[in-house]
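Novice: Below are the sequence and a predicted model; questions follow.
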Amino acid sequence: MIVNVSILLGISLLLLYVILFYEYYRRKEKVLLYFSLAFLSLSVGCLVNGITHLASLSVFVSFFWIGTIEMLSPGIIAKYSEDLKYLSLVPIVAYLYFSVYSVLVVLVIDAVIMVLSAFLLYMEGGNPKFSPFLILLFSVLTFGLMTYPDLIFKVQVVIAVILGYIITVETLKVTIPAVVKEKISLKPGVLFMKEVPDEILKTALVFSRNPGDENNERWFWITKVQEGSRTIEPTNLVKILNLSVKYLEQGGIVVIDGFEYLVLENGFESILKFLAHLRDYALLYSSSVIVVSDLTNFSERERNLILRVIGEEI
């Protein structure tokens, strides 16, 4: 019995689509919708006769780009995320307008958009770290479609399946529990405390240098030892910010312990930007972020900058 490779790859992409779309339906996270549609569009190129690889690829690139921006939007690109999303229209418009005149132009635009996606993921330092290189390889192979369209498209689909598997595993690995709302009166924004009351820790989303109780689904261990779904590397500020924003959106309280360690691993300027984003989202959702730290550990200049970023009077 001869197995049709295109059908096998198409079914793999459809499976990724179903899983991610179900998670979107359950969790209402737009990033899951965009990535699911990206894999759906690529599967059409494998399964439907008459649909060109170029059309399927261009739609895939469009949804993959907007999914990447949505995933990273709470991070350093937050200020420009809405504008960057408009770039998702470029591959589709390029295909509709240029495909008749110059296939190369369409391929170049698709490749450039994917390279930009790889660059943003690399700069944000997300996990797994080899994902940007897979996307870059996908981009480079795009030019091979001019010479060996069937073969190169299949190789690109294989890479897409690997990326889809990574995205699916990362999605299913970490879920944000529902907020247990208690009447705790706190000022919205970012607050610095030397100690956090137990009544807050019981319901807060906590990022700490201590492992905590492994059964506590609201506790994440900040460590370079990556074991289990509740560990986060100290340099992965994007993931910490994403999880925090989702919890703040529900009206929950976020606690960040080990602030000095984060400064040591990321640098003071990066942490200032991180605090600024946390403050903005906390105010937006009328919730609070508690940073466990004694500001006297910092120089006067650093204290003033921190207070200015979180909106406190100096």
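Specialist: That came in fine, so what should we check first?

Novice: Every contact and neighbour count from this point should use C-alpha atoms.
Specialist: Fine.

Novice: how would you label Phe207: helix, strand or coil?
Specialist: Secondary structure, DSSP: H, G, I helix; E, B strand; the rest coil: Phe207 is strand.

Novice: Touching, it and Phe220? I think so.
Specialist: Yes: at 4.8 Å, Phe207 counts as touching Phe220 under the criterion of C-alpha atoms under 8 Å.

Novice: Look at the two and report which has more neighbours.
Specialist: Phe207 (26 against 23; other C-alpha atoms under 10 Å).

Novice: And that one, how close does it get to Ile271?
Specialist: According to C-alpha to C-alpha, to the nearest Å, Phe207 stands 15 Å off from Ile271.

Novice: Same check on Leu307?
Specialist: 13 Å.

Novice: do Pro177 as well
Specialist: 26 Å.

Novice: Show me which of those two is the more surrounded one.
Specialist: Ile271 (19 against 12).

Novice: doesn't Glu265 make contact with that one?
Specialist: No: counting by C-alpha under 8 Å, Ile271 does not reach Glu265; the two are 9.6 Å apart.

Novice: in the chain, which spans are strands?
Specialist: Using DSSP state E, the strands of the chain run over 189-193, 205-208, 219-222, 231-232, 253-256, 288-292.

Novice: Tell me which of those sits nearest to Ser131.
Specialist: strand 231-232 (17.0 Å; C-alpha to C-alpha).

Novice: name the helices or strands packed onto the closest one?
Specialist: Strand 231-232 sits against strand 219-222, with contacts defined as 3 or more C-alpha pairs under 8 Å, 6 or more residues apart in numbering; DSSP states H and E.

Novice: Would you mark the buried spots in the strand it packs on?
Specialist: Across strand 219-222, burial judged by 16 or more other C-alpha atoms under 10 Å covers 219-222.

Novice: Over to stretch 263-283?
Specialist: For stretch 263-283, by 16+ other C-alpha under 10 Å, it's 263, 268, 270-272, 274-283.

Novice: Please compare the first structure with the one that follows:
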Amino acid sequence: MSLFGFFLLTYVYIKYKRDPALWWGLALLLLFVSLASETINLVDVQVLSRALFGMLVLYGTIGLLEEEKIVLSKHFRILSLVPLIVTGYVELGRVFGYSQDWFVSVGIPYAISGFAIVLSGFFIFSLLREEYNQKARFLGVLLLFYGFHQMLYPFTRVATKLLPFTFVISVFLVALAIYEMGKFTLSREFITRDIPILKVKMKPGLLFISPKKYEELKQLLKDFPVLAFVRYQNFPETWKTFFVTSIHEHESDIIFPTALPLMSARVVQYLKEAEEKGTRGIVIFDCLEYLKMYNGFEAIAKFLSSLRDYALLYNGAVIGVLDENAWEKKELVILQRIASSVEEIQLG
């Protein structure tokens, strides 16, 4: 179960780049190491990995609070080092022969690591309820219970009659905690932290606006992660932009004007990921005349028609900035048949 949780949270980190998922995933990997070491009686590895387990759970939780703009002390993450420091201190004493007592060398590291998990559960339950609702309550409560259970380990471990009972409780709590941690990190609230949850009042599909309307649109969407293919540099910092140019530069944010398949692939990937995150993807082209000059009208019409279909499929919007003076009348008629014009776009 611990390994499954590690792989699941690693996947969440790789796909959505949320650091707390990485720290929690590594914590579950170290929990596995601790449990495996206990079965083969590697005490040093057992207690150190257990201390690191508690440390990383708390470190990831504090990082999550910081990402959610919850005010904490500037150096609050140092608190997560307590389990490792205490365990290292105890282990150092055992190495030099100052204490061979099991309660000191194993019980105290388990207790302090458990306290770090209790603290994590308390933070999640009390400080993230508004942002994550029931998900924070369930995960917080389970971490509280598991942390207290681990703090009691030094006492229950020596009571041999209670071992089967405590083992079942431990497995039950670990399984539920990993399940809730997976639900938490795969929730829309977690994976869309960097995307404002705004209601965009516009029809899905392909839409055209005038250059004047485009300037107003920039203000309306200044906080929204728009994907834009541009010829000009005055756009909001929150936008993900690709500069369309015929100059060959080995930069990831430059696209050659004839690379329509590459643009299409970028748009489809963006729209698909936006839908998965529970928001509407918005793509803007402010370089249609430039693309027409390099590709011809027929190729651009086919290109825009294809993007319209993908926008409808993924409930997104592709917006073309259109200067009517740069197009022939018959071309404008064809474009209007491909898509409907935008009357008004607002953010709710």
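Specialist: Arrived safely. Computed from a predicted model, the values in this text were never measured in an experiment.

Novice: where does the TM-score land?
Specialist: Overlay of the two chains. TM-score (TM-score structural alignment, normalised by the length of structure 1): 0.50; 193 aligned residues with a C-alpha RMSD of 4.0 Å.

Novice: quick revisit: out of the strands of structure 1, which is closest to Lys173 of structure 1?
Specialist: Closest to Lys173 of structure 1 of the strands of structure 1 is strand 231-232 (C-alpha to C-alpha; 10.8 Å).

Novice: what's that closest one aligned against in structure 2?
Specialist: Using TM-score structural alignment, strand 231-232 of structure 1 lines up with nothing in structure 2.

Novice: and if you look at stretch 260-267 of structure 1?
Specialist: Matched against structure 2 by TM-score structural alignment, stretch 260-267 of structure 1 finds no partner residues.

Novice: now that stretch, how far from the chain's geometric center?
Specialist: Counting by C-alpha atoms, centre = their mean, to the nearest Å, stretch 260-267 of structure 1 is centred 21 Å from the centre of its parent chain.

Novice: now do stretch 83-93 of structure 2
Specialist: For stretch 83-93 of structure 2, the distance to the chain centre is 33 Å (C-alpha atoms, centre = their mean).

Novice: Stretch 247-263 of structure 1 now?
Specialist: 17 Å.

Novice: Quick one: residues in contact with stretch 76-86 of structure 2.
Specialist: 48, 51-52, 54-56, 58-59, 62-63, 109, 112-113, 116 (C-alpha atoms under 8 Å, 6 or more residues apart in numbering).

Novice: give me that answer again for 6 Å
Specialist: Applying C-alpha atoms under 6 Å, 6 or more residues apart in numbering, the external contacts of stretch 76-86 of structure 2 come out as 51, 55, 58-59, 112-113.

Novice: For Ile40 of structure 2, the count of nearby residues, please.
Specialist: Neighbour tally, Ile40 of structure 2, other C-alpha under 10 Å: 9.

Novice: Pick out the residue closest to the middle of structure 1.
Specialist: Among the residues of structure 1, the one closest to the centroid is Met71, at 3.1 Å (C-alpha atoms, centre = their mean).

Novice: now the longest helix along structure 2, how far from the chain's geometric center?
Specialist: Counting residues, the longest helix in structure 2 under DSSP state H turns out to be helix 43-67. Chain-centre distance of helix 43-67 of structure 2: 20 Å, with C-alpha atoms, centre = their mean.

Novice: Report all helices and strands that it contacts.
Specialist: helix 19-39, helix 82-95, helix 108-127 (3 or more C-alpha pairs under 6 Å, 6 or more residues apart in numbering; DSSP states H and E).

Novice: Does anything pack onto the helix or strand where Leu307 of structure 2 lies? Which helices or strands?
Specialist: Per DSSP states H and E: Leu307 of structure 2 is located in helix 297-313. For helix 297-313 of structure 2, the packing partners by 3+ C-alpha pairs under 6 Å, 6+ apart come out as strand 205-209.

Novice: rewinding a little: which position in structure 2 pairs with the residue nearest to the centre of structure 1?
Specialist: In structure 2, Met71 of structure 1 lands on Leu64 (TM-score structural alignment).

Novice: for its match, what are its contacts?
Specialist: Counted by C-alpha under 6 Å, 6+ apart, Leu64 of structure 2 has contacts Pro20.

Novice: With Ala21 of structure 2 as the reference, measure out to it.
Specialist: For Leu64 of structure 2, the distance to Ala21 of structure 2 - C-alpha to C-alpha - is 9 Å.

Novice: Next: Ala136 of structure 2.
Specialist: 15 Å.

Novice: before we move on, the earlier item: kindly state which of the strands of structure 1 is positioned closest to Val161 of structure 1.
Specialist: strand 231-232 (24.9 Å).

Novice: Could you dump the strands of structure 1 into TSV and include distance to Glu302 of structure 1?
Specialist: Output for those, formatted as TSV (distance: least, C-alpha to C-alpha, whole Å):
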stretch	distance to Glu302 of structure 1
strand 189-193	14
strand 205-208	22
strand 219-222	23
strand 231-232	26
strand 253-256	18
strand 288-292	15
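
Novice: Which one of the ones you listed lies nearest to Ser41 of structure 1?
Specialist: Comparing the strands of structure 1 by C-alpha to C-alpha, strand 231-232 comes nearest, at 32.2 Å.

Novice: distance between the closest one and the chain's centre?
Specialist: Using C-alpha atoms, centre = their mean, the offset of strand 231-232 of structure 1 from its chain centre is 15 Å.
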